[in-house]
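Undergrad: need a structure here:
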Amino acid sequence: MKAITFDAPGEPSVLKLTTVDAPQLKPHEIRIKMKSAGVNRADCTQREGNYPPPAGASPILGLECCGTVQEIGAEVPAGSFKVGERVMALLSGGGYAEEVCIDAGCVLHAPEALSDHEAGGLMEATLTAYLNIFEIGGARSGQMVLIHGGGSGVGTQAIALCKAQGIRTLVTAGSDEKVQQCLKHGATWAFNYKTEDWAGNVKLSAKPAGVHVVLDCVGAPYLAKNLDCLAPDGCIVYISALAGAIVKELDLWVLMRKRLRLIGSTMRSRSVAFKAALVRKFAEDFKTELRRGELRPVVDKVYPLESAESAHARMQAGRNFGKIILTTTLL
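TA: Next up, the predicted model:
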């Protein structure tokens, strides 16, 4: 089968379309013939050599996909899937290829309301937002959530999830255009972190208590301001550290006085059982929104699989709003 591979870590130019062996189907798995795959920041980090796949996962990039069921393992519950059905899946790797095999518990039927490109970019970003804001952060209706990187795939889906649950969102983005796009997408407030005092604006907007959850992909430079913006008993969930991971100073009195939590979170290294349970709970909690297409990912740009280099370059330059998608339909 055709797949995107690289021989050594490096810039986007190391990515190339090659022929590799198709994955072997295990009894609990489904083989999916790929239609589309989302591009995620984690893919870029792996390509750079800084995010190796977990043990047993495919070394091929790609953490989410949409495609059709091609083969079903012997231990997959009868009737849960049929050959030829359109599905979407949360992957530990392997999405940048013509075929992927994945545990059936990490697969959902793709909503009819979504295109192949939208379904291909839904699972990783949406479940990242769901896990960290709701399951870990404990956000609930009537509260406020601060989302950094509001124009990213995770950020845009976090806005949509919170809006569906009656949670007001404050987001940061890197340009006035992205600020307006975030507001149009459903953010309650949005601030340009390059030109505005985002922390001051968040504190003013979130009066009197502050925000209850911060979803942070920036890292160390934002820690003190995040803490200042939090309501008592609030938490910061770190899903990346794009601007640095080393904090030189931390005022522990702030944590103790407001009873705050700092949480680090990644999903890729979680067990298959954990991911399958998360997929089931998400599908139940948002079944109506999924069926209606109300969690439709924002598709920024679609590239053929062989143009993965261009897709990664666009993401690294920060030019995207929403999801960048790779499609195999042109192979």
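Undergrad: going forward, measure contacts and count neighbours with C-alpha atoms only.
TA: Fine.
Undergrad: Toward the C-terminus, what is the element adjacent to the longest strand along the chain?
TA: When the chain is parsed with DSSP state E, its longest strand is strand 29-39. Scanning forward in sequence from strand 29-39 by DSSP states H and E, the next helix or strand is helix 41-47.
Undergrad: Which other helices and strands does that next one contact?
TA: If you count contacts as 3 or more C-alpha pairs under 8 Å, 6 or more residues apart in numbering; DSSP states H and E, helix 41-47 packs onto helix 308-316.
Undergrad: Next, the buried residues of the helix it packs on.
TA: Going by neighbour count (16 or more other C-alpha atoms under 10 Å), the buried part of helix 308-316 is 308-312, 315.
Undergrad: For these, give me a markdown table that also has distance to Leu161.
TA: Compiled in a markdown table, these are given as follows (distance: C-alpha to C-alpha, whole Å):
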| residue | distance to Leu161 |
| --- | --- |
| Ala308 | 28 |
| Glu309 | 30 |
| Ser310 | 29 |
| Ala311 | 26 |
| His312 | 26 |
| Met315 | 23 |
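Undergrad: Hey, what's the angle from the longest strand of the chain to helix 308-316? Just curious.
TA: With axes from the mean of the first three to the mean of the last three C-alpha atoms, to 10 degrees defining the directions, strand 29-39 sits at 60 degrees from helix 308-316.
Undergrad: please give me the structure for this one as well, since I'd like to look at both together:
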Amino acid sequence: MKPAIEGGKPVRNDLLVFGKPDIREEDIAEVADTLRSGWIGQGPKTERFEQMFAEYTGAKHTIAVNSCTAALYLSLGMLELGPEDEVITSPLTYPSTANVILHHGAKVRFADVDERSGNIDPVNVQEQITTKTRAVIPVHLHGYPVDMEAILYLAEYASIAVIVDAAHAIEARYMDKHVGVLGDAACFSFYATKNITTADGGMITTDRDDWAKRFKLLRMHGITRTAWNRFREKGFKFYDTVAPGYKLNLTDLQSAMALHQMERIEDSYQRRTEVWKAYDAALGQMKGIETPPEPGEGRHAHHLYPVRLKLEQLSITRDEFLEALKAEGIGAGIHFISLHLHSFYRDTFGFVPL
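TA: Have a look, this model is predicted:
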């Protein structure tokens, strides 16, 4: 069969959009109900979303915010980082993971990654730890769970915090635990392409009472009572500003999108797993293509299906491969170009490719 890029007929008549959200009529109705309710800011539906996420992950506390970036920023803020402090993370991630370290005035220290999973390598993390290290941010890349047993052991030994970037890992488990209960805090994303979406949004999970209390305070300007709390309490209640907080809360309009998605989360996961296995069967024996691995311990969230091209076995480049997929009506992307190769990190810190 002649490829579409060479004039053949595309395998699809319509574009298979990369990361198209699974929005159904019940989700639309829930959002419409919120619009009609007269309360669209942070309120009862955000509280319900937090409760559902806590039940799903097993976390003691869940704090909804307006992005995973906000979740990471608030979590790192608990450490009161300074210019001499260092935070270790993976370079194979979205820029926000490293950017928040710089926003807190600390230094980024990249650890190498495992060749197959793309996850941070605990052995190299150990090599990167110094007396200036304050935290490590492991990233569950594509939804593949990091070796958290090793990371937590290193963190305890070195007395450093573990802030988990779980943006891809809503359904992921490590051994018999959800990834949201491993570490001091875990940060999730509900961006448009994620397995659960609120158009944009995030969630922090933590079992630390002091951290949770601080997160709830700082996400809403550092005030002691939100508008919803003042509205539902009897009698006039004013608020006090007890800390210089931020505007990082999630609204009910956004949370409403997630409620029914949470109800069908396991059904959606099983459907994605079926598609994943179909890809494995179709691509597994193809020359020049390496399909993604499954974890030996735990459960992959099956968020992204990354294939590696063995270019020495192919007659085209990576970009030509992507163009060929596009011509067939199949959306695809690159996840990710390592941060040390991006111009800001390369030029500012002198990172060079090995």
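Undergrad: Overlay the chains and give the TM-score.
TA: Comparison of the two superposed chains (TM-score structural alignment, normalised by the length of the first structure) gives a TM-score of 0.35, and 164 aligned residues with a C-alpha RMSD of 5.3 Å.
Undergrad: List just the nearest of the buried residues of helix 308-316 of the first structure to Ala190 of the first structure.
TA: The nearest member of those to Ala190 of the first structure, counting by C-alpha to C-alpha, is Met315 at 20.8 Å.
Undergrad: just the helices in the stretch 101-250 of the first structure please.
TA: Ranges of helices within the stretch 101-250 of the first structure are 116-120, 123-129, 153-164, 176-185, 198-205, 223-229, based on DSSP state H, counting those that start in this stretch.
Undergrad: Report the buried residues of the longest one.
TA: Of the residues in helix 153-164 of the first structure, those buried under the neighbour-count criterion (16+ other C-alpha under 10 Å) are 153-164.
Undergrad: cool, and the fifth one?
TA: Buried residues in helix 198-205 of the first structure, counting neighbours by 16+ other C-alpha under 10 Å, are found at 198-199, 202-203.
Undergrad: ok, which pair from these is furthest apart?
TA: Trp198 and Lys203 (8.6 Å).
Undergrad: Report the separation between Ser255 of the second structure and His61 of the second structure.
TA: Plainly put, Ser255 of the second structure is 17 Å away from His61 of the second structure if you go by C-alpha to C-alpha, to the nearest Å.
Undergrad: One more: Pro95 of the second structure?
TA: From Pro95 of the second structure across to His61 of the second structure, the span is 26 Å (C-alpha to C-alpha).
Undergrad: Between those two, which is the more surrounded one?
TA: Counted by other C-alpha atoms under 10 Å, Pro95 of the second structure and His61 do not tie: His61 has more neighbours, with 22 against 16.
Undergrad: That one contacts Thr205, correct?
TA: Yes. Contact criterion C-alpha atoms under 8 Å: His61 of the second structure and Thr205 qualify, at 5.6 Å.
Undergrad: can you list residues touching both of the two?
TA: Taking C-alpha atoms under 8 Å, 6 or more residues apart in numbering as the contact rule, His61 of the second structure and Thr205 both touch Ala54.
Undergrad: Let me know the secondary structure of the nearest residue to Gln51 of the second structure once chain neighbours are set aside.
TA: Closest residue in space to Gln51 of the second structure, ignoring its immediate chain neighbours: Thr62 at 7.3 Å, by C-alpha to C-alpha, 6 or more residues apart in numbering. When classified by DSSP: H, G, I helix; E, B strand; the rest coil, Thr62 of the second structure comes out as strand.
Undergrad: which residues touch Thr62 of the second structure?
TA: By C-alpha under 8 Å, 6+ apart, the contact set of Thr62 of the second structure is 50-51, 53-54, 203-206, 212.
Undergrad: which element follows the helix or strand hosting Leu259 of the second structure toward the C-terminus?
TA: If you go by DSSP H and E, Leu259 of the second structure is part of helix 252-263. The helix or strand immediately downstream of helix 252-263 of the second structure is helix 265-283, counting by DSSP H and E.
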